[in-house]
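[1] structure here, sequence nowhere to be found:
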């Protein structure tokens, strides 16, 4: 829980490390509150910003050459493994505001994130 005592509101996020790699981790985060940018802020404030986060991290894309230290490719032609903020909502559960129906939605990991994980698991 982090609070900007002067301007902020309390926000709570629960973290679970799923897998660790040399420079990256796969983390499951369950926010208890729904503040703007909550997960991104909490990750950055604990010293572990989300990959490719341009606002709270360095915003730099994840390249294969970062993961495979002996990679010998053309640095000018290298395409990013992940070029967007590395944040994915695996599951959302809520009560629909227009009818009160309970909604529980799941989404598989996108292809770019799956490809990055596959490369990380090889090292």
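    Cool, the structure landed. This one's a predicted model, so the numbers in the text were calculated from it and none came from an experiment.
[2] from here on, just use CA atoms for contacts and neighbour counts.
    OK.
[3] Three-state assignment for the residue nearest the centre of the chain, please.
    Compute the mean C-alpha point of the chain, and by CA atoms, centre = their mean the closest residue is residue 87, 3.2 Å away. Using DSSP: H, G, I helix; E, B strand; the rest coil, the structure places residue 87 in coil.
[4] show me what the longest helix belonging to the chain is packed up against.
    Taking DSSP state H as the criterion, the chain has its longest helix at helix 111-122. If you count contacts as 3 or more CA pairs under 8 Å, 6 or more residues apart in numbering; DSSP states H and E, helix 111-122 packs onto helix 64-67.
[5] same thing but 6 Å
    If contacts are counted by 3 or more CA pairs under 6 Å, 6 or more residues apart in numbering; DSSP states H and E, helix 111-122 sits against no helix or strand.
[6] what's the offset of that helix from the middle of its chain?
    Its chain's C-alpha centre and that of helix 111-122 lie 13 Å apart, by CA atoms, centre = their mean, to the nearest Å.
[7] circling back to that earlier point, so which strand or helix has the closest residue to the residue nearest to the centre of the chain other than its chain neighbours?
    Spatial nearest neighbour of residue 87, excluding adjacent residues (CA to CA, 6 or more residues apart in numbering): residue 50 at 7.0 Å. Counting by DSSP states H and E, no helix or strand carries residue 50.
[8] so residue 50 versus residue 3, what's the distance?
    According to CA to CA, to the nearest Å, residue 50 stands 19 Å off from residue 3.
[9] here comes the other one, which I'd like you to weigh against the first:
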């Protein structure tokens, strides 16, 4: 069993307990959290409560995360691009096209399969299909991910994500020419009621903030860097579409007429966090993939 203790912030005051907890970790589903609450694995100020409990600033929430079931995902030898590794954490550069963790009916070829072959010790907090996974990036997004090798590291990294102290900067190519050099998109994201596989800006969605600045402008496209303040599913893709500049190559949120790419032009290039054991701030940068660089060169020649 692993205990995670959180304190409700002023910003979270008045929200339902299950909603607050589902926002703590993108890998915790609302239904999973509600089951934990029913099972008595969640207390507020030492007392059992219901999922619809309205939180107060300063409330101390304790979550007893159940032990992970024995893992039946098959380790697979892969040539992983590892940027950093020690006894607690691992930073890996995921290629575009690779799924982060297995799902029912799709249990091979994922980053988790490769990680299990590379190292035997991964945090079990997120269960059998997601060992060590603290956050994730979409299949067709490339770039850096931090992985927890034990539960102490996992808890620390999750708390840093909740406190918004993790540095996550992405580079993207978007449709259209953005006239202003910088901007902030503050718009809540929720599941699209008309398409359950998609996310959208939605009034009752989860708080989501993306900052961006323009790196380069082309005739019909803009090269931008986005910094995440929150980490919602498909956040950059949804936010950039929302302001009228969808990502190039995005099959879900972008226009059909786009650049010839294998998925959205999005790369998680910079990742920084405080090491769970040493307290040292670590930051890593992964260069753009070759296809991304070649696309930029083509746009420069055409502009």
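    Received it, and whenever you're ready, just let me know what you need. No experiment lies behind these values; they were computed from the predicted model shown.
[10] superposed, how do the two chains score by TM?
    Once superposed, chain against chain, the TM-score is 0.74 (TM-score structural alignment, normalised by the length of structure 1); 103 aligned residues with a CA RMSD of 1.8 Å.
[11] and residue 50 and residue 3 of structure 1? which has more neighbours close in?
    Between residue 50 of structure 1 and residue 3, counted using other CA atoms under 10 Å, residue 50 has the larger neighbour count: 25 against 11.
[12] double-check that residue 16 of structure 1 belongs to a strand.
    Yes - looking at residue 16 of structure 1 with three-state DSSP, it is inside a strand.
[13] not counting its neighbours along the chain, what's nearest it?
    Excluding the flanking residues, the one nearest residue 16 of structure 1 by CA to CA, 6+ apart is residue 28, at 5.1 Å.
[14] how about the equivalent of that neighbour over in structure 2, what does it touch?
    Matched by TM-score structural alignment, residue 28 of structure 1 corresponds to residue 225 in structure 2. Applying CA atoms under 6 Å, 6 or more residues apart in numbering to residue 225 of structure 2 gives the contacts 170-171, 212-213.
[15] try 8 Å this time
    The contact partners of residue 225 of structure 2, taken as CA atoms under 8 Å, 6 or more residues apart in numbering, are 169-172, 212-215.
[16] before we move on, what about residue 270 of structure 2?
    Contacts for residue 270 of structure 2 (CA under 8 Å, 6+ apart) come out as 144, 167-170, 283-286.
[17] how about it, nearest residue that isn't a chain neighbour?
    Among residues not flanking residue 270 of structure 2 along the chain, residue 285 sits closest, at 4.5 Å (CA to CA, 6+ apart).
[18] residue 271 is in contact with that neighbour, correct?
    Yes - at 6.6 Å, residue 285 of structure 2 counts as touching residue 271 under the criterion of CA atoms under 8 Å.
[19] got any residues that touch both of the two?
    Common contacts of residue 285 of structure 2 and residue 271, defined by CA under 8 Å, 6+ apart, comprise residue 144.
[20] can you map out the strands along structure 1?
    13-20, 25-31, 91-95, 102-106 (DSSP state E).
[21] quick one on the thing from earlier: counterpart of the residue nearest to residue 87 of structure 1 over in structure 2?
    Aligned partner of residue 50 of structure 1 by TM-score structural alignment: residue 247.
[22] most remote residue from structure 1's center?
    In structure 1, counting by CA atoms, centre = their mean, residue 99 sits farthest out from the average C-alpha position, at 31.4 Å.
[23] circling back to that earlier point, can you select the buried ones from the contacts of residue 270 of structure 2 in PyMOL?
    The following PyMOL line selects those of the contacts of residue 270 of structure 2 that are buried, judged by 16 or more other CA atoms under 10 Å:
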select buried, resi 144+167+168+169+170+284+286
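[24] ok, and the contacts of residue 270 of structure 2 in structure 1?
    Retained in structure 1 (both residues aligned by TM-score structural alignment, their matches' CA atoms under 8 Å) from the contacts of residue 270 of structure 2: 283-286.
[25] map residue 10 of structure 1 across to structure 2 for me.
    By TM-score structural alignment, residue 10 of structure 1 lines up with residue 207 in structure 2.
[26] neighbours of that match, how many?
    Under the neighbour criterion other CA under 10 Å, residue 207 of structure 2 is assigned a count of 19.
[27] who's in contact with it?
    For residue 207 of structure 2, the contact set (CA under 8 Å, 6+ apart) comprises 186-189, 230.
[28] surely the residue nearest to residue 87 of structure 1 and residue 82 touch.
    No - using CA under 8 Å, residue 50 of structure 1 is not in contact with residue 82, being 11.6 Å away.
[29] mind checking how far the residue nearest to the centre of structure 1 is from residue 2 of structure 1?
    Distance of residue 87 of structure 1 to residue 2 of structure 1, computed by CA to CA: 20 Å.
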